[in-house]
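**Q** no letters, just coordinates:
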């Protein structure tokens, strides 16, 4: 893995999110705890809602448009909803958020 320094963890409010633009599209960075961040697709598969504008709770995010809830560990929709969002490797080092650059270099054929 080739890690890319994206931001300081303090750039994301606790139980909040920010968006990073990548070659694969917008990725949401979700801060769920003091020293815990997840990276996942910013787009809800249901109606395209911006997940970074949703509610971050526990290790999940709720879509702001229709309340679909996604587990940030797996990307899987919870409850009766079916669907999944892409999740990406992320780690913290010295208060900095690092994303796996190799995961964003891969492009699928359209």
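**A** Nice, thanks for sending it over. Because the structure is a prediction, the values reported are computed rather than measured.
**Q** okay, CA-based contacts and neighbour counts for the rest of this
**A** OK.
**Q** from residue 87, how far off is residue 26?
**A** Computed as Cα to Cα, to the nearest Å, the residue 26 to residue 87 distance reads 12 Å.
**Q** next up, a second structure to put side by side with the first:
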């Protein structure tokens, strides 16, 4: 049984490509990132390795470089890239016109 809900997060027009935007949905801090090609990804705003937020990280391609130690995190599946190990939770994103919905 799927208990996930789609919640309105923000408007796509409010995003700045490659700059994170913070939202809180269902008591979860989520970082939204729009890539240069217009795709939007949502990940938990928390790095399991540094125990800090990832919102201020630098986006390059489909990866986010965590701001404290520059761990390389895939925005697609949340995996922290080698030689480091770990995973950040990702959230499904749906865009309807200008509205961004996130499944939480």
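**A** Cool, got the structure. What you see is a predicted model; the values in this text were computed from it and never measured.
**Q** quick one on the thing from earlier: overlap in contacts, residue 26 and residue 87 of the first structure.
**A** The contact sets of residue 26 of the first structure and residue 87 overlap at residue 41 (Cα atoms under 8 Å, 6 or more residues apart in numbering).
**Q** tell me which element the closest residue to residue 52 of the second structure other than its chain neighbours falls in.
**A** With Cα to Cα, 6 or more residues apart in numbering as the measure, residue 46 is the residue that lies nearest to residue 52 of the second structure, at 5.5 Å, once sequence neighbours are left out. Counting by DSSP states H and E, there is no helix or strand that carries residue 46 of the second structure.
**Q** which ones are touching the counterpart of residue 46 of the second structure in the first structure?
**A** When the first structure is aligned by TM-score structural alignment, residue 46 of the second structure is paired with residue 43. Counting by Cα under 8 Å, 6+ apart, residue 43 of the first structure touches 26, 49, 50, 51, 85.
**Q** ok so, going back, more neighbours, residue 26 and residue 87 of the first structure?
**A** residue 87 (20 against 17; other Cα atoms under 10 Å).
**Q** doesn't residue 72 make contact with the more buried one?
**A** Yes. The criterion here is Cα atoms under 8 Å, and residue 87 of the first structure meets it with residue 72 at 7.1 Å.
**Q** I'd say residue 7 of the first structure and residue 93 touch.
**A** No. Residue 7 of the first structure lies out of contact with residue 93 (Cα under 8 Å); the separation is 10.7 Å.
**Q** out of the two, which sits in the busier spot?
**A** Comparing residue 7 of the first structure with residue 93 by other Cα under 10 Å, the one with more neighbours is residue 7, at 17 against 10.
**Q** in the second structure, what residue corresponds to that one?
**A** Residue pairing (TM-score structural alignment): residue 7 of the first structure is matched to residue 10 of the second structure.
**Q** how about the contacts made by that match?
**A** 23, 99, 100, 101.
**Q** give me the neighbour count for the second one.
**A** It refers to residue 99 of the second structure. For residue 99 of the second structure, using other Cα under 10 Å, the count is 15.
**Q** now do the contacts for it.
**A** Taking Cα under 8 Å, 6+ apart as the criterion, residue 99 of the second structure is in contact with 8, 9, 10, 11, 12.
**Q** just the buried residues of the residues you listed.
**A** 8, 9, 10, 12 (16 or more other Cα atoms under 10 Å).
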